[in-house]
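K.L.:
quick check, what structure comes out for this input:
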Amino acid sequence: MSLLSNLLHIDLFKNPNQIIAEYIWIGGSGTDLRSKARTLEGPVFDPAKLPKWNYDGSSTGQATGKDSEILIYPQAIFKDPFRKGKNVLVMCDAYTPTGKPIPTNKRSKAAEIFSHPKVVAEAPWYGIEQEYTLLQKDVDWPLGWPVGGFPGPQGPYYCGIGADKAFGRDIADAHYKACLFAGINISGINAEVMPSQWEFQVGPVAGIAAADQLWVARYILERITEIAGVVLSFDPKLIPGDWNGAGAHTNFSTKSMREDGGFNVIKEAIEKLRLRHKEHISAYGDGNERRLTGNHETANMHTFSWGVLDRGASIRVGRETEKNGKGYFEDRRPASNMDPYVVTSMIVETTIL
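P.N.:
Just a heads-up that it's a prediction; the model follows:
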């Protein structure tokens, strides 16, 4: 293992013109991430200067064996916290050889929405609260829980400390620092209500970059759990019963909402969200019906509601926003496994377009 460690830490950067670029894309389930690396001339800071690449879509559930080539287009670059140096992580989206977005490429439509002049003028900002659960690798059971059993009831775990309350802090903290190194605008982390469940927040970030950053933050987290021998889950209701589910609460504001009189703009936007509630729910993540029951700090998925400080509402408005008459609102409906390209673009489409 010491030899392996030494090899992994070989300093390649005496040649400043070579980098390793790890191309990342979304797989056939729409929630899994795939990646592969290539050597390029560098350094590179602009994704437009990176070459397009391809992969075997028949092995990711995105093409047939007779027509398996899928092209990936570089869209965003981040510093690589694993290889360090001038190496990069590259977030890509996927196309057929004729240039048509494949069905799991939700970024392409999102980019169209975010480039609309009305959206550009409103400069939308996002802050996404990504919850996740850590599992013991060999038994598929939450980290720190007794195998085949349960810990004490919820209460002491949220933002808790101690070996009997916080399970996996080293992973959460390593992820925090790795994201900062990568250039992701990660704004914080905390232990969540269910033991072995954690949350990180990405934002505020403008436009489609919020979704790019969340996807790459997920990638970094899964690479870290791979190293730690722990399994990462974004299931929105992993443990049935009296345990909190996992969401991806999405905080949103526009230029008009952030200016004087913005609270009225927020209320108008919330009414637009009410009218498209069913459409949003259908696009906000798989298995969300197990989470949005009206219990455990959720609103029932069949009813739309909003309120100031109400964590049991579909849309929550903060006290400071009400007090200042401007600010942002929080959409609490998205599940932890949602596609951020879908959620961010759908919110802006509903409220602006």
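K.L.:
CA atoms for contacts and neighbours, from now on please.
P.N.:
Noted.
K.L.:
can you give me the buried ones in whatever helix or strand K272 lives in?
P.N.:
Per DSSP states H and E: K272 is located in helix 262-275. Residues G262, F263, V265, I266, A269, I270, E271, L273, R274 are the ones in helix 262-275 that count as buried (16 or more other Cα atoms under 10 Å).
K.L.:
cool, and stretch 296-311?
P.N.:
Going by neighbour count (16+ other Cα under 10 Å), the buried part of stretch 296-311 is E297, T298, A299, N300, M301, F304, S305, W306, D310, R311.
K.L.:
ends of that stretch, how far apart?
P.N.:
From its first residue to its last, stretch 296-311 covers 9 Å (Cα to Cα, to the nearest Å).
K.L.:
one more, so I can put them side by side:
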Amino acid sequence: MTTPPPSFLTRFLHARLALFYSLLRLCLAVLREAAVLAVKSDNGVVSRLEDLLKLDMAPFTDKIIAEYIWIGGTGIDIRSKSRTISRPVEHPSELPKWNYDGSSTGQAPGEDSEVILYPQAIFKDPFRGGNNILVICDSYTPSGEPIPTNKRYRAAQILSDQKVIDEIPWYGIEQEYTLLQTNVKWPLGWPVGGYPGPQGPYYCAVGADKSFGRDISDAHYKACLYAGINISGTNGEVMPGQWEYQVGPSVGIEAGDHIWCSRYILERITEQAGVVLSLDPKPIEGDWNGAGCHTNYSTKSMREEGGYEVIKKAILNLSLRHMDHISAYGEGNERRLTGKHETANINTFSWGVANRGCSIRVGRDTEKQGKGYLEDRRPASNMDPYVVTSLLAETTILWQPSLEAEARAAKELQLQV
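P.N.:
All right, here's what the predicted structure looks like:
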């Protein structure tokens, strides 16, 4: 017996029901999309800024955006502004000089406020993409004299000395930094007005209760690689909310350019994340590690056979100019260099093999192989890399102590050179 065909009414109801479910699925999909967009916008109003920020200009114009970056009057604040360049460039010499209002950055009086920017190094812009660039600049008076806060100029003089060039100085800089909550200026991941558990589980840690700010660290890592910065690694630090990244090995003035550009990129990323970046060498008083900028250093002679003796001679020179270096190694460093928390006392020079409580640390491999590098553990996280790198080269390559001072220092440090 055959089943009779469905009636017209049944077919009609089935069709209506199918249409209803189709419309319901479509409405749910639209609502989900609207919810996602609303989350990304302020007050539930859909914003198209993200689409505009991602615009690729290359198919429509040869013009690019150059972000001119310089160091402000405090010696640690980073400033920048943008200008249009008519075509892509490959070298800073192709870029025009520019100017800024030095009275607004603490670098010139109001009645003669024009400061001139000289482009010195170019990096790819990870924020705008395409052919757009970041430009590291230093600052001069209209007559061409470097202004007092232009530390790059003096560093370039030292690092371009033929004796220094012949030694091919390598630098590996370990930049530590602390992430702070925006409104309370308290480390990221810390309870407001309170403290987390003691140090120990946070260094290179994994987990929501131990690692705070990994997304910022990872974003910065990738952005630096994109920009062409010689970043070599990153890790969570001993104090929760504190991180480190390493730049190098870099040769000569390049080390300072790369650190300053990496700091700029980090400032921009934390700005977007709504987190405050701190380079204070001791952001939290008490039984917490400070933030340093350990600088690994070697010369061609140190890296060759017999280099260990050259390293010991460099350490001797560094001991004789200890306070000269300390005075140039960052503001507030006396709060960090206490002799505790993996630091040496600020007033006493010391060195040792594999000893992180010394002013200068020499690695086990360097001692074993008889050549390699030294690590200057004194620089603070807010140090100027132009100052530190050039001062290391000056003290260990260009400066010659008296024989009497050398003999006395060798005896005190138990160095045979």
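K.L.:
related to what we said a few turns ago, Provide the aligned range in the second structure for the helix holding K272 of the first structure.
P.N.:
Aligned by TM-score structural alignment, helix 262-275 of the first structure falls on residues 307-320 of the second structure.
K.L.:
compared with the first structure, how much does the matching stretch deviate?
P.N.:
Here the mean offset of stretch 307-320 of the second structure against the first structure after fitting is 0.3 Å, by mean Cα distance after the TM-score superposition for the first structure.
K.L.:
which residues sit against the helix holding K272 of the first structure?
P.N.:
With Cα atoms under 8 Å, 6 or more residues apart in numbering as the test, helix 262-275 of the first structure has contacts from 256-257, 304-306, 315, 321-322, 325-329, 347, 350-352.
K.L.:
would you write a PyMOL line that selects the buried entries of those?
P.N.:
PyMOL command restricting these to the buried ones, with burial defined by 16+ other Cα under 10 Å:
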select buried, resi 256+257+304+305+306+315+321+322+325+326+327+328+329+347+350+351
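K.L.:
one step back: in helices, which of the buried residues of stretch 296-311 of the first structure appear?
P.N.:
Nothing among these maps onto helices, per DSSP state H.
K.L.:
which parts of the stretch 251-353 of the first structure are strands?
P.N.:
For the stretch 251-353 of the first structure, applying DSSP state E, counting those that start in this stretch gives strands covering 306-308, 315-317, 329-331.
K.L.:
one more: the second structure?
P.N.:
Along the second structure, the stretches classed as strands by DSSP state E are 64-71, 78-85, 98-101, 114-124, 133-140, 170-181, 231-236, 242-251, 275-278, 295-298, 351-353, 360-362, 374-376.
K.L.:
for those strands, give me JSON lines that also has distance to A58 of the second structure.
P.N.:
JSON lines is the format used below for the strands of the second structure (distance: least, Cα to Cα, whole Å):
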{"stretch": "strand 64-71", "distance to A58 of the second structure": "8"}
{"stretch": "strand 78-85", "distance to A58 of the second structure": "13"}
{"stretch": "strand 98-101", "distance to A58 of the second structure": "24"}
{"stretch": "strand 114-124", "distance to A58 of the second structure": "14"}
{"stretch": "strand 133-140", "distance to A58 of the second structure": "13"}
{"stretch": "strand 170-181", "distance to A58 of the second structure": "35"}
{"stretch": "strand 231-236", "distance to A58 of the second structure": "28"}
{"stretch": "strand 242-251", "distance to A58 of the second structure": "31"}
{"stretch": "strand 275-278", "distance to A58 of the second structure": "32"}
{"stretch": "strand 295-298", "distance to A58 of the second structure": "40"}
{"stretch": "strand 351-353", "distance to A58 of the second structure": "53"}
{"stretch": "strand 360-362", "distance to A58 of the second structure": "49"}
{"stretch": "strand 374-376", "distance to A58 of the second structure": "44"}
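K.L.:
for the ones you listed, which one sits closest to P146 of the second structure?
P.N.:
When the strands of the second structure are compared by Cα to Cα, strand 133-140 sits nearest P146 of the second structure, at 4.2 Å.
K.L.:
quick one: list the elements packing against that closest one.
P.N.:
strand 64-71, strand 114-124, helix 254-273 (3 or more Cα pairs under 8 Å, 6 or more residues apart in numbering; DSSP states H and E).
K.L.:
the second one corresponds to what range in the first structure?
P.N.:
Same thing as strand 114-124 of the second structure. So strand 114-124 of the second structure sits over residues 69-79 in the first structure, by TM-score structural alignment.
K.L.:
how far apart are the matching stretch and its match in the second structure?
P.N.:
Compared with the second structure, stretch 69-79 of the first structure is 0.3 Å away on average (mean Cα distance after the TM-score superposition for the first structure).
K.L.:
tell me which residues in that stretch are buried?
P.N.:
Those would be E69, I70, L71, I72, Y73, P74, Q75, A76, I77, F78, K79, for stretch 69-79 of the first structure by 16+ other Cα under 10 Å.
K.L.:
test my guess that the fifth one contacts W25.
P.N.:
No: applying Cα atoms under 8 Å, one finds Y73 of the first structure not in contact with W25, separated by 9.3 Å.
K.L.:
now the common contact residues for the two.
P.N.:
Residues touching both Y73 of the first structure and W25 comprise C92, D93, A94, with contact defined as Cα under 8 Å, 6+ apart.
K.L.:
might one say that F234 of the first structure is in contact with E131?
P.N.:
Yes: contact criterion Cα under 8 Å: F234 of the first structure and E131 qualify, at 7.3 Å.
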